[in-house]
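Q: output the structure for:
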Amino acid sequence: MGGDTQEGEFVFIYTTLPSMAAAEALGRALVAEKLAACVNIHPGLRSVYVWEGKVAVEDEVAGFIKTRAALVNEAMARLSALHPYDVPALLVLPILAGNTDYLEWARRQMKA
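A: This next block holds a predicted model:
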């Protein structure tokens, strides 16, 4: 898919959260502070991991935070401050391209 993005201009920050309420609070803060154009919240995850030496199985929700690469450091710092987990997964994923009208809208939602 083509689009008018410069390679690396936009990224997703992926994270998991313990509840829809926590994800919505985090999403609202990032969007209100113009650190994200949009936060997609996906319920219904089941995560299996080791924590404090024990295997844990927990229900979680995923958050896909659409932001500018130039805002990643500021967004990650804010996410770290807001996130309810002691060690949150905050993973940056590239967005290679997108449709022009969406990308233009996204640019207007965030800090320059």
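Q: every contact and neighbour count from this point should use C-alpha atoms.
A: Noted.
Q: what does stretch 48-66 contact?
A: 10-20, 23, 27, 36-47 (Cα atoms under 8 Å, 6 or more residues apart in numbering).
Q: to check against the first, give me the structure of this:
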Amino acid sequence: MTVLTTVDSAEEAAALARTAVEERLAACAQINGPVTSVHHWRDALETSQEWQVLFKTTEAAYPALEARLTADHPYDTPEIIATPVVRGSERYLAWVAAEVKAG
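A: Predicted coordinates for the structure are as follows:
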């Protein structure tokens, strides 16, 4: 499974990534950015730069990863989206499973 979130700085992205991997809630995390986000927030159209963090994890560890991201995230309403991995390299997926310790 992959889990995506966005934050407003490279430093925040690195902190979330580091904590999740250190706590073995994710096998790895990739930071991309800046990306431009356009969205409504509090009745106004916003355009901002954000950094995306993509976590590689397991379904069993998702609840603990979501809880950690929610607790540490700088946004009041963070984007936390999980996507199942329907296919992948058997060796890579085995590595992810071995690295992640479920909640």
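Q: tell me which residues in the one helix or strand residue 72 of the first structure maps to are buried?
A: Here residue 72 of the first structure sits within helix 72-82, counting by DSSP states H and E. Neighbour-count burial for helix 72-82 of the first structure flags 72, 75-76, 78-80 (criterion: 16 or more other Cα atoms under 10 Å).
Q: those strands in the first structure, which residues are they?
A: Per DSSP state E, the first structure carries strands over the ranges 10-17, 38-51, 54-68, 91-95.
Q: just to revisit the earlier point, what span of the second structure is the helix holding residue 72 of the first structure aligned with?
A: Mapping helix 72-82 of the first structure onto the second structure (TM-score structural alignment) gives residues 62-72.
Q: quick one: that stretch to the first structure mean distance?
A: Mean deviation of stretch 62-72 of the second structure relative to the first structure after superposition (mean Cα distance after the TM-score superposition for the first structure): 0.6 Å.
Q: with adjacent residues omitted, what lies nearest to the residue nearest the centre of the first structure?
A: Nearest to the geometric centre of the first structure sits residue 65, at 2.5 Å (Cα atoms, centre = their mean). Nearest residue to residue 65 of the first structure, sequence neighbours excluded (Cα to Cα, 6 or more residues apart in numbering): residue 39, at 4.5 Å.
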